[in-house]
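# sequence unavailable; structure follows:
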């Protein structure tokens, strides 16, 4: 039984690697990494870094959406519009769930919710960029 423990641990390690790889594969700007490092853990500075990155990722998302929309036939373009509206309706409440002023009021909760918005925009932008037939 004890001999199988290392094998089980190794298998468990392999199982969690894909989730970790996904998280690290989110494409955020180099400017964001530098900004967060310079903020050195100060909450207001970190929040500013995240706001700036949100703007960058939102622009990237909108550009990817417009580009993909321009490449699709009318029927698929209508589907994309519906999917994008559904995504927008979902992502705000999803990230807001991380910060609820009635239950959680800590600054870290605010940062977590804000960072969620940044990551979700980056992920969605990457999804749309990957779907663009012009880039295949």
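Sure, I can see it. Every value quoted in this text rests on a predicted model; they were computed, and no experiment measured them.
# every contact and neighbour count from this point should use C-alpha atoms.
Fine.
# for residue 58, see how far away residue 100 is.
For residue 100, the distance to residue 58 (C-alpha to C-alpha, to the nearest Å) stands at 23 Å.
# the more surrounded of these two?
residue 58 (19 against 14; other C-alpha atoms under 10 Å).
# in which helix or strand would I find the more buried one?
In this structure, residue 58 sits in helix 43-71 according to DSSP states H and E.
# name the helices or strands packed onto that helix?
Helix 43-71 sits against helix 30-39, helix 74-96, helix 107-131, with contacts defined as 3 or more C-alpha pairs under 8 Å, 6 or more residues apart in numbering; DSSP states H and E.
# the structure to be compared is supplied as follows:
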């Protein structure tokens, strides 16, 4: 019963950060954690695709002399991304809810933040 209450509370908190496809996927999931985890993996993949599109758009507009600095920054961010949200995978503390709901939500949010930051860089360097 406690797990169900936690799940309901967590799902109620997710839509503010989730995308519509993730919400629809969760609604269609058969309430198994694995299905919900698959929804999260798809959300992460969508955010990665958005990030990659923004990255390429930024590189297309960035002066060539600045590309290496941006690449170094991106490598540092990738290391950060790979370390974030891992505490949700601690089965003792967070169990299946952490692994299948909290971790994907956290990871997708971190990627979305980077996409937004790259978009802001792009706006600042775009030709007028």
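Alright, I've got the coordinates. None of these values were measured; they are calculated from a predicted model.
# want to throw the helices and strands packed on helix 43-71 of structure 1 into a markdown table with distance to residue 48 of structure 1 and mean neighbour count?
Output for these, formatted as a markdown table (distance: least, C-alpha to C-alpha, whole Å; neighbours: other C-alpha atoms under 10 Å):
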| stretch | distance to residue 48 of structure 1 | mean neighbour count |
| --- | --- | --- |
| helix 30-39 | 9 | 14 |
| helix 74-96 | 18 | 13 |
| helix 107-131 | 10 | 19 |
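# mind checking which of the ones you listed is nearest residue 54 of structure 1?
For those, proximity to residue 54 of structure 1 was assessed by C-alpha to C-alpha; helix 107-131 is nearest, at 4.9 Å.
# got the contact list for that closest one?
Helix 107-131 of structure 1 has contacts (C-alpha atoms under 8 Å, 6 or more residues apart in numbering) with 26-28, 43, 46-47, 50-51, 53-54, 57-58, 60-62, 64-65, 68, 91-92, 95-99, 135-136.
# please redo it, this time with the cut-off set to 6 Å
With contact meaning C-alpha atoms under 6 Å, 6 or more residues apart in numbering, helix 107-131 of structure 1 is reached by 54, 57, 61, 64, 95, 96, 98, 99.
# which of the residues you listed has the most neighbours?
Highest neighbour count within the contacts of helix 107-131 of structure 1, by other C-alpha under 10 Å: residue 57, with 25 neighbours.
# which residue in structure 2 lines up with it?
The equivalent of residue 57 of structure 1 in structure 2 is residue 47 (alignment by TM-score structural alignment).
# ok, now how distant is its match from residue 41 of structure 2?
Taking C-alpha to C-alpha as the measure, residue 47 of structure 2 falls 10 Å from residue 41 of structure 2.
# and what of residue 117 of structure 2?
Residue 117 of structure 2 sits 22 Å away from residue 41 of structure 2, going by C-alpha to C-alpha.
# just give the nearest non-adjacent residue to the counterpart of residue 59 of structure 2 in structure 1, would you?
Aligned counterpart of residue 59 of structure 2 in structure 1: residue 69 (TM-score structural alignment). Distances taken as C-alpha to C-alpha, 6 or more residues apart in numbering place residue 77 nearest to residue 69 of structure 1, at 5.5 Å, with adjacent residues excluded.
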